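>>> structure of the sequence below:
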Amino acid sequence: MQTNLVQEFAAQPEGLEAEAILRSCVHCGFCTATCPTYQELGDERDGPRGRIYLMKMFLEGRETTEKTREHLDRCLSCRACETTCPADVQYGRLLDISRGLMEERLERPRQERWLRQALIRVLPNRRLFAALLYLGQLSRPLVPEPLRSKIPLRKRASPWPARSHQRKVLALAGCVQPSATPNTNAAAARVLDRLGITMVEAPAAGCCGAVNYHLGDHDQGLDYMRRNIDAWWPAIENGAEAIIMTASGCGAMVQDYGHLLRDDADYADKARRVSELSMDLGAFLLKQDLGALGLSGRKGRVAFHCPCTLQHAMGQSGVVEQVMEKAGIKLAATTDGHLCCGSAGTYSVLQPELSQRLLTNKLQALTIEEPEEIATANVGCQLHLESRSPVPVRHWIEFLDL
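Next comes the predicted model:
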């Protein structure tokens, strides 16, 4: 694809990166076949190829309107198009760059600004989110539907193991997961303990930066990344063998720290090392001897939902399924595994109608064999699915914690 970026963008590192991505696109259209929003809306501008043209027009200085941004806003950032693309177009990176630049230059209506500001101030703040969630859970019986279903029920965590082992790994508590699904990391720690591995959370580590960065607030997102690197670095220097990600949304972000901070003289080397050490829990467990868990013979079928961040961004499609089957868990058949559930970080809040349509499709695809439960690998997907699921939804690691 030929490009002619305006000087303002051509002089910026992000602009040059966007230009290289644009030029790699060959207009083939394979991406439209796997794009959830194109499948739902049938509009070329709501598919990857059309959005690439819209971003190209913006970067070349042509008129950008609210309609242009509406089509970009409707993108889930699921990156299914990247998995399909024969030219390896880094669409997700192009979208982040374009959204960030557009946020600086095209003011949103007041109501949209307030909602987005609320999201980037509340979600990454672990204590504030926990307090508001608790208040919501207390008032849940009084709240009318459909809002009630969006407030998750209180969950309790199993106790963390007291033993300490020579092998140690780091884990990210994150911002939403500790209060919304507190048993995820606790279950992971217990499973790893049975394998002779100690999992440690660094107290100062918090939000991975994804919420801010994907909503166009790049500076604050990068600051969250630097904070996490500082929190993890002492343990890395002391020999932690990996940084285990139990939420694939965070995992997709942390694996990009090295790239996003590559021009930061103080953090470039550390960020690259953090990204090298970061790996999804499933990929880590697949390398271990799971015989010590003694899970063979488990009854009942479980449908696994592979989050977009795990299969498309992290390239880990099929890994968790291998771990679960290796541990003796029977998996139910599903369809359209490549399509998004509609959670997509803050998407379910910002695009509620389309998000619910995608959720309906996903629940139908996950329950064709009437599973007893649904498993997933990301806190956002878990909360979104369980809001309307006919069967319980849990993080997959909880099925190994028996």
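
>>> hey, let's count contacts and neighbours off CA atoms from now on
OK.

>>> max-length helix in this structure?
When the chain is parsed with DSSP state H, its longest helix is helix 218-237.

>>> buried set for the host helix or strand of E40?
Using DSSP states H and E, E40 maps to helix 36-41. For helix 36-41, the neighbour count (16 or more other Cα atoms under 10 Å) marks 36-38 as buried.

>>> next one: the longest helix of the chain to chain centre, how far?
A distance of 18 Å separates the C-alpha centroid of helix 218-237 from that of its chain, computed with Cα atoms, centre = their mean, to the nearest Å.

>>> sequence B follows; please return its structure for comparison with A:
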Amino acid sequence: MQTHFTDADRQKPHIQEAERILRTCVHCGFCNATCPTYQLLGDERDGPRGRIYLMKELLESPEGDTEVTEETRLHLDRCLTCQNCETTCPSGVEYHKLLNIGRAEIERRVPRSAAERAERFALRKMMVDPKRFQALLKLGQTFKPLVPAKLKSKMPPAPVEAGHRPSTRHSRQMLILEGCVQPGLSPNTNAATARLLDRLGIGLTPAFEAGCCGAIDFHLNAQEAGRARMRANIDAWWPHIESGVEAIVQTASGCGAFVKEYAEMLKDDPAYAEKAKRVSALAKDIVEILREEPLETLGVNAHKRLAFHCPCTLQHAQKLGGAVEGVLTRLGFQLSPVQDAHLCCGSAGTYSITQPEIATQLRDNKLNALEAGDPDMIVTANIGCQTHLASARRTAVRHWVEIVDAALG
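Here you go, the predicted model:
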């Protein structure tokens, strides 16, 4: 794709990066074939190719250009950032990096209404602090009729309580990112992970100072706030890394995908670039740990028929499609087939709250595909997908590690 940036623009780092990405695009349109929003809405501007053109026009246009409007932002907002297009693209276009640049630019040029800014600020403050989120969740469950409709469906009636966490010390130690909303919405997930790893001779070292990975801030275009959270997490993890922890485990694939991007997003920070690179190298989804272990020694009683929903952040961002299915099959679980497994469920961070109509349509389409094989339960690998799919109150949805842990007795 040809670009027409001025020499002055080309001196700006974000324009240099945008131009590099734009020039790899050959506008073939293969990406539209696997884009969930394009399939749903049928508008070129709601597919990757159309959004790339919108971002090109935005970045090339001079300050104050009247053609840069809220409509441009609408189509960028509708993108799920599922990265399905990147899996499909034959030219290797790094679409999500361009999208981060485009969203930051449109946010700067076309300020949102006061109501939108207030909603996004509230979401960030509500979700990124685990204790605050849990307190608000309990308050919302107590006074559920008063909760806004967009949030009401996201609240589980009674999450599965966390079981015990083993205190056994092992020679092999790993960190775990506890997450921000997962301790409130699914407190048993990380506890089940700790029990499972303990049986395999792996201990989890707590790093309570670490907080939200920063993805929520990025989803809501508060990118500098997201980078501040990255630096804080690196500071919290660094003493443990120097002590020799083997990995930083994530049980939410959205967090895992984001932590693996720390190196890229802090590459220009002289104080954190090298540390961020080390953190990204240590970041592992739980399936990357388990698939290398002697799982056959666990003695799992795998009697359930499962439908696995592979989150976009696992299959497209982390390139781990098929990994969980492989582990579950090794353990003896029966997996029902899922049509169009590459498509997004509509959760996408805060998308199901900011774009509820599209998210609900995608959720229902995904549930139809998951339930077609008549599973006993749906399992997934990301708290956002788990909560979003469960909000339909249809087939039960759990994290796959919880089901493996329960099958151990």
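
>>> before we move on, back to that, what is the corresponding segment of the second structure for the longest helix of the first structure?
Taken onto the second structure by TM-score structural alignment, helix 218-237 of the first structure occupies residues 223-242 there.

>>> where's A173 of the first structure relative to P124 of the first structure, distance?
Distance, A173 of the first structure to P124 of the first structure, using Cα to Cα, to the nearest Å: 12 Å.

>>> so for the two, which residue has more residues nearby?
A173 (26 against 22; other Cα atoms under 10 Å).

>>> leaving out the residues flanking it, which one is nearest to the counterpart of that one in the second structure?
Correspondence of A173 of the first structure to the second structure, assessed by TM-score structural alignment: E178. Leaving aside its sequence neighbours, E178 of the second structure sits nearest to N190 (Cα to Cα, 6 or more residues apart in numbering; 7.0 Å).

>>> so what corresponds to that neighbour in the first structure?
N190 of the second structure maps onto N185 in the first structure, by TM-score structural alignment.

>>> same check, this time on S347 of the second structure
Per TM-score structural alignment, S347 of the second structure is aligned with S343.

>>> ok, now which ones touch its match?
Counting by Cα atoms under 8 Å, 6 or more residues apart in numbering, S343 of the first structure makes contact with 355, 359, 380-381, 384.

>>> ok, back up a step: need the three-state assignment for the match of A173 of the first structure.
What DSSP: H, G, I helix; E, B strand; the rest coil gives for E178 of the second structure is coil.

>>> now do the contacts for it.
Taking Cα under 8 Å, 6+ apart, one finds 190, 211, 250 in contact with E178 of the second structure.

>>> state the distance from it to A192 of the second structure.
12 Å.

>>> my read: G332 of the second structure touches K304, true?
No. When contacts are counted by Cα atoms under 8 Å, G332 of the second structure is not listed as touching K304 (9.3 Å).

>>> middle-most residue in the first structure, spatially?
Centroid-nearest residue in the first structure: G249, 1.9 Å away (criterion: Cα atoms, centre = their mean).

>>> residue in the second structure matching that residue?
Using TM-score structural alignment, G249 of the first structure pairs with G254 in the second structure.

>>> now the alignment partner in the second structure of A87 of the first structure: how far from F30 of the second structure?
Using TM-score structural alignment, the partner of A87 of the first structure in the second structure is S91. Distance of S91 of the second structure to F30 of the second structure, computed by Cα to Cα: 10 Å.

>>> still on that earlier bit, since we're on the match of A87 of the first structure, how many residues are nearby?
Number of residues near S91 of the second structure (other Cα under 10 Å) recorded here: 12.

>>> now do the SS call for it.
Recorded secondary structure, S91 of the second structure: coil (three-state DSSP).

>>> shouldn't it be in contact with R23?
No. The pair S91 of the second structure / R23 is not scored as a contact, 10.1 Å apart, by Cα under 8 Å.

>>> wait, A171 of the first structure touches C250, no?
No. If you go by Cα under 8 Å, A171 of the first structure and C250 don't touch, sitting 10.8 Å apart.

>>> in the second structure, which spans are strands?
Remark: strands assigned in the second structure by DSSP state E are 172-176, 202-205, 248-250, 283-285, 305-308, 334-335, 377-380, 397-399.

>>> what span of the first structure lines up against the second one?
Residues 197-200 of the first structure are where strand 202-205 of the second structure aligns, taking TM-score structural alignment as the criterion.

>>> what's the answer for the fifth one, then?
Counting by TM-score structural alignment, strand 305-308 of the second structure pairs with residues 301-304 of the first structure.

>>> how near is the closest residue to W233 of the first structure other than its chain neighbours to Y257 of the first structure?
Nearest residue to W233 of the first structure in three dimensions, chain neighbours excluded: K270, at 7.8 Å (Cα to Cα, 6+ apart). Going from K270 of the first structure to Y257 of the first structure by Cα to Cα gives 9 Å.

>>> mind checking which of those two has more residues around it?
Counting neighbours by other Cα under 10 Å for K270 of the first structure and for Y257 shows that Y257 has the greater number, 26 against 21.

>>> hmm, the match of N190 of the second structure is touching T246, no?
Yes. Look at N185 of the first structure against T246 with Cα under 8 Å: they come within range, at 6.8 Å.

>>> tell me, what's touching those two both at once?
Joint contacts of N185 of the first structure and T246 (Cα under 8 Å, 6+ apart) are A171.

>>> now do the match of strand 305-308 of the second structure: distance to the chain's middle.
Distance, centroid of stretch 301-304 of the first structure to centroid of chain: 21 Å (Cα atoms, centre = their mean).

>>> quick one: that stretch to the second structure mean distance?
Compared with the second structure after the fit, stretch 301-304 of the first structure shows a mean deviation of 0.4 Å (mean Cα distance after the TM-score superposition for the first structure).

>>> residues near the equivalent of S167 of the second structure over in the first structure, how many?
Aligned counterpart of S167 of the second structure in the first structure: A162 (TM-score structural alignment). Using other Cα under 10 Å, A162 of the first structure has 8 other residues around it.

>>> now E44 of the first structure
Counted with other Cα under 10 Å, E44 of the first structure comes out at 17.

>>> next: W238 of the second structure.
Under the neighbour criterion other Cα under 10 Å, W238 of the second structure is assigned a count of 18.

>>> gap between D266 of the first structure and N238 of the first structure?
Distance from D266 of the first structure to N238 of the first structure, by Cα to Cα: 20 Å.
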